[in-house]
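1. compute the structure for the input listed below.
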Amino acid sequence: MINIDKLEKISKLIRYFILISTTRAGSGHPSSSLSAVELMSTLFFGGFFKFKINHIEYINNDRLIFSKGHASPLMYSLWAAAGAVSEEELLTMRKFGSRLEGHPTPNFPYVEAATGSLGQGLSIGLGMALNAKYIDKLPYYTYVLLGDSEMTEGSQWEAIQIAAHYKLDNLVGIIDVNRLGQRGETIYGWDIKAYEKRISSFGWETITVDGHNIKEIADAYENALSVKGKPTMIIAKTIKGKGVNLLEDKNDWHGKAISKAQMDTALKELGNVDKKIRGEILNPEQVNIPEEGIEEYDKIPMEIDKIATRKAYGNTLVNIFSKYPQIVVLDAEVGNSTFSEIFKKRFPQRFFEMYIAEQNMVGTALGLSLRGKIPFISSFSAFLTRAFDQIRMSQYSNSNIKFVGSHAGVSIGEDGASQMGLEDIAMFRTLLVSVVLYPSDGISTEKLVEKAAAHFGNVYIRTTRMDTPIIYSKEDDFKI
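-> Presented below is the predicted three-dimensional model:
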């Protein structure tokens, strides 16, 4: 039974934290944070979100991703209300050297993934949910807070359809429908039925609520945790700037902090705030991941004459899986060209078809990477370019993704310019500490794919379509 009175007091405290931190910073997104206070305080302190606050790395902690990363003042205030962050540290938000950046990054240890470029959090959550359901087989849930403006991003709908395809009943999205975006009303405003109609048509369970009614919100979470065989989306009608008359449902306040004088007025409106109250986050179930050994299997011998580097890539994935059992392979419906299908045929339980949705594939890979897996993801190198924002953002989450782009360069000839990966090397060279590898034959491919698996960090491997002669020997070594 939830304690509504206590949750209301905690919500008031969280609003206080949001206001003092953003006003001290002189910038930030208080109005976008205020709209989702009850949604998050009820999740955290209503007995739904399970997390060992003093054991951040615990494998069965629930996961929370703020896809609307600009609501970071809310995220930090939640953890302050849980006792993990002091009021003094909150006042360092957005200052150089602070863990509390303007948009969340893992510099703050309770952040699962760096967000702020909209439309990416649901894909990351999908990867974490895939990991729990199909790989580690753990009972944790993944929650994703979404903004209504970002629901026009195509990547959201890529994630929505794939999550339904994989029946991810351990994934819960929460849309904060506060009506106002950066410059005015969003595409559907407060028409929460419009969101419900579209999302349910993709095969999700949908629940609509008043996003400031704690009882309704708690009932929605309870229902979401009982859904089987499909993911759940909670669609909440909220008021941007809730709790502050100056900001409530007012345009032109997005991304703006209120002044000290305005804050003083706002705090008077809040009334008495119990600054000593703290919420309790329940502990998750104690579990262990069972050790699953890989049975002995026959390795694939290297061709002695000619082999396409893309085929050598597929062969090598099979050959090194016993040494790197954290490998998981994703492909964008071109596995018979990238030759990731070779791995799929041997180890189907570690292969996930992502279909032609490259942006979601990269986000999903990030989610898997952040749960300790080594994702190898492949498509034509030309088509990875459309996912560059997801690739770019992944570097800020300490990611460990291996990108493989096949059919690179002009050598594919007759297929034409649309299929030629010409920009890929330049694209990946712009990334911090990213490694770019371009093997020229089967042996160098075999060696470099294994080096990529062993190396922590993002790696791009470029492969070609046609057979090329073997020019290296087995004794040759390659170093990153």
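
2. could you use CA atoms for every contact and neighbour count after this?
-> Fine.

3. which parts of this structure are strands?
-> 63-66, 142-147, 171-177, 205-210, 232-237, 306-308, 327-331, 351-353, 374-380, 402-406, 435-437, 459-462, 467-469 (DSSP state E).

4. now the ones you listed in TSV, with distance to M75 and mean neighbour count?
-> Formatted as TSV, these follow (distance: least, CA to CA, whole Å; neighbours: other CA atoms under 10 Å):
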stretch	distance to M75	mean neighbour count
strand 63-66	8	25
strand 142-147	10	26
strand 171-177	14	27
strand 205-210	21	20
strand 232-237	18	26
strand 306-308	48	18
strand 327-331	31	25
strand 351-353	31	19
strand 374-380	28	27
strand 402-406	30	26
strand 435-437	33	19
strand 459-462	31	26
strand 467-469	52	16
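
5. got a markdown table for those, with distance to Q120 too?
-> As requested, these are exported to a markdown table (distance: least, CA to CA, whole Å):
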| stretch | distance to Q120 |
| --- | --- |
| strand 63-66 | 10 |
| strand 142-147 | 10 |
| strand 171-177 | 12 |
| strand 205-210 | 20 |
| strand 232-237 | 16 |
| strand 306-308 | 34 |
| strand 327-331 | 17 |
| strand 351-353 | 19 |
| strand 374-380 | 17 |
| strand 402-406 | 18 |
| strand 435-437 | 23 |
| strand 459-462 | 20 |
| strand 467-469 | 37 |
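
6. one more, please, to line up against the first structure:
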Amino acid sequence: MNEHERWQELGQQLRVDSIRCVAPTKSGHPTSSMSAADLMAVLISKYLHYDFAQPQNPRNDHLVFSKGHASPLLYAIYKAAGAVSDEELLTFRSFGSRLEGHPTPALPWVDVATGSLGQGLPIAVGIALAGKRLDRLPYRTWVLCGDSEMAEGSMWEAFEHAAHEGLDNLTAIIDVNRLGQRGETMHGWNLDSYTERAQAFGWHAITIDGHDVAQIDRAYAEAVSTTGRPTVIVARTLKGKGVAAVEDQAGAHGKALDDPDGAIAELGGPRNILVQVSAPEGNGEPHRFDAGELLLPEYQTGDEVATRKAYGDALAALGAGRGDVVALDGEVSNSTYAEIFAKAHPERYFEMYIAEQQLVAAAVGMQVRNWVPFASTFAAFFSRAYDFIRMAAVSRASIRLSGSHAGVSIGEDGPSQMALEDLAA
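-> Below is the predicted model of the structure:
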């Protein structure tokens, strides 16, 4: 069996195991998993560098399933890598199982909870930013995206910021299987609609047949060799690939197959291929910034100090005392006073512009890499990123959000600037 044949067989195994793990509870998304099986088979066999025995290895690549409903595929990957047993695979969606319907960090190989679409890629931007500017290590961040979630505005905030920062350590893989939950997606199989948009944002874009392992291999090699900008691989795939009853059929989303045994037989039966996923090379450690004595600002009784100014002073002082503290702001740093930190510690300051979803997502991504992020904007505008904040809690993410101008304290500017929700909370 040559390399390509082995990848094809592994892809079939991932499909079979996606069907098998859904069958006991009759709950899950097997067809969404089956479309991306070949893409992931080649990735884990040749390009992903990850030590499953040491998930905290700082040199590990990161694999984020932005299309978190394809969790059967992710767990099938973990089985193929020897990280979970076949017995555990079959506990998928059972009470008490680590293998939840959408991935969470209950598993040590999962960085963040996904499943609320449009979040995985923005968070991955934060991870890739940490790799470039903070850790200064050569790990790569790979993101499996669904075509339906490409309608989310947060995805395009991520596309813009990743290109702006030149994140050539980031590769997005769009599984264009044409079908969403209801039916056909906005662009169907019009791959050019995705590549042209990505290119307009400054990404390197590659279009492939997502079931041709040779094309997949070449695309990954091209992504790895591309410098100065991120890469998106736009892959035409078939939802439910390999099983005639559900292949490219609307109405099969999020449903167990009616005849799982027949489907497994149609795919050639179960396999037990074990993949030796390549561990990261070298012994590099994350960069560490110098830290001195922590000297917090002092105030005298009767001093009148704006709370936002006190925030900026305290944050800058904290940054001087702790080299792991980083700050992000949504282009209002002269008002939140995050600019004080930016001037004192420019290497650890990140301007996220008016993109509050990306602001919070980047903070979540950076804490994956053990940095301590403080993200600031007007309190009212954090509401735009509410779902990211909600999912950050599911991820048990260690982030700090500072909203200025809360409540009615900015009355002159009118209700658009007031975080009146804070009063209800």
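
7. out of the strands of structure 1, nearest to G293 of structure 1?
-> Closest of these to G293 of structure 1 is strand 327-331, at 13.6 Å (criterion: CA to CA).

8. how much does the closest one stray from structure 2?
-> By mean CA distance after the TM-score superposition for structure 1, the fitted strand 327-331 of structure 1 averages 0.6 Å away from its aligned residues in structure 2.

9. which helices and strands sit right next to that strand?
-> strand 351-353, helix 358-370, strand 374-380 (3 or more CA pairs under 8 Å, 6 or more residues apart in numbering; DSSP states H and E).

10. one more time with 7 Å
-> strand 351-353, strand 374-380 (3 or more CA pairs under 7 Å, 6 or more residues apart in numbering; DSSP states H and E).

11. quick one: W156 of structure 2 from D111 of structure 2, how far?
-> According to CA to CA, to the nearest Å, W156 of structure 2 stands 22 Å off from D111 of structure 2.

12. which one of the two has more residues nearby?
-> Using other CA atoms under 10 Å, the more surrounded residue of W156 of structure 2 and D111 is D111, with 26 against 20.

13. any idea which of the strands of structure 1 gets closest to R183 of structure 1?
-> strand 142-147 (14.3 Å).

14. touching that closest one from outside, list them.
-> For strand 142-147 of structure 1, contacts defined as CA atoms under 7 Å, 6 or more residues apart in numbering pick out 62-68, 121-122, 125, 128-129, 170-177.

15. between that strand and strand 232-237, how many degrees?
-> 30 degrees (axes from the mean of the first three to the mean of the last three CA atoms, to 10 degrees).

16. and strand 142-147 of structure 1 with strand 171-177, angle?
-> 20 degrees.

17. tell me roughly how far strand 142-147 of structure 1 lies from structure 2 on average.
-> Mean for strand 142-147 of structure 1 is 0.4 Å (mean CA distance after the TM-score superposition for structure 1).

18. my guess is F202 of structure 1 contacts Q161. True?
-> Yes: here F202 of structure 1 reaches Q161: they are 5.8 Å apart, a contact under CA atoms under 7 Å.

19. pull the contacting residues for the nearest residue to R15 of structure 1 once chain neighbours are set aside.
-> Leaving aside its sequence neighbours, R15 of structure 1 sits nearest to L34 (CA to CA, 6 or more residues apart in numbering; 6.4 Å). Neighbouring residues of L34 of structure 1 by CA under 7 Å, 6+ apart: 15, 240-242.

20. give me the distance between L34 of structure 1 and D219 of structure 1.
-> Per CA to CA, L34 of structure 1 is found 21 Å from D219 of structure 1.

21. same check on V404 of structure 1?
-> 44 Å.

22. and if you look at E285 of structure 1?
-> Counting by CA to CA - E285 of structure 1 and D219 of structure 1 are separated by 22 Å.

23. ditto for D148 of structure 1
-> For D148 of structure 1, the distance to D219 of structure 1 - CA to CA - is 21 Å.

24. who has more neighbours out of those two?
-> Between D148 of structure 1 and D219, counting by other CA under 10 Å, D148 is the more crowded of the two (26 against 13).

25. what's near enough to touch the more buried one?
-> Going by CA under 7 Å, 6+ apart, D148 of structure 1 touches 175-177.

26. make it 10 Å
-> Counting by CA atoms under 10 Å, 6 or more residues apart in numbering, D148 of structure 1 makes contact with 68, 174-181, 186-190, 192, 195, 235-237.
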